[in-house]
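In: fold the following and give me the result.
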Amino acid sequence: MAAPKKYSDELRERATRMAVEAFNSLFKAELIRNKGPWTGIDDVEIAVAEYIDWFNRRRLHGELGHLPPAEYEALHTASPASELTLKTS
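Out: The predicted structure is shown next:
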């Protein structure tokens, strides 16, 4: 028996909120608090763009077999699902 739609929506919303809060915490710790000093809004805007690019494309992700997300996505779209295996430690 499937869960009622309202219950599923609430779980999905809670998971999304948790993911956003986790990202926000990482963002503050890794960029805002550890970099700088900021001399103006332009410096912050550039740093945020660079951080998002690094986060989405170049960081090594443990859940993706220590591959950058962009590389994993390229492998995933190029390979049949049965050939793709993750090596996590």
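In: from here on, just use CA atoms for contacts and neighbour counts.
Out: OK.
In: what's the nearest residue to residue 72 if we skip its chain neighbours?
Out: residue 64 (6.7 Å; CA to CA, 6 or more residues apart in numbering).
In: please generate a structure for the following sequence too, so the two can be compared:
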Amino acid sequence: MSSMSRTGNPYDNARMESFFKTLEVEEVNLQEYTDLDEARQGVGAFITLYNERRLHSSLGYVPPAEFAAQDHQAQR
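Out: As a prediction, this is how the structure comes out:
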């Protein structure tokens, strides 16, 4: 799956837009970063949490990393 939308089709990018909204609401808007490095660290930590520990209802309440591992095992 591509993370970029086709020209003229904004719905292709809906998943990324949803992630960016979550990032903005759950991380960026709650912080007051002192500099760019601190912002990068905070966003990086959030992405790690989002992928490895945060439960996602659309994935059966498992983190994306666990879902991907389960999917990979099922395809073997």
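In: after superposition, what is the TM-score?
Out: Taking TM-score structural alignment, normalised by the length of structure 2 as the basis, the two superposed chains have a TM-score of 0.74; 71 aligned residues with a CA RMSD of 2.2 Å.
In: what's the average distance of the helix of greatest length in structure 2 to structure 1?
Out: The longest helix of structure 2 (DSSP state H) is helix 36-52. Mean deviation of helix 36-52 of structure 2 relative to structure 1 after superposition (mean CA distance after the TM-score superposition for structure 1): 1.0 Å.
In: so which bit of structure 1 is that helix matched to?
Out: Aligned by TM-score structural alignment, helix 36-52 of structure 2 corresponds to residues 41-57 of structure 1.
In: from the centroid of structure 2, which residue is nearest?
Out: Among the residues of structure 2, the one closest to the centroid is residue 19, at 4.7 Å (CA atoms, centre = their mean).
In: just tell me what it corresponds to in structure 1.
Out: Residue 19 of structure 2 maps onto residue 23 in structure 1, by TM-score structural alignment.
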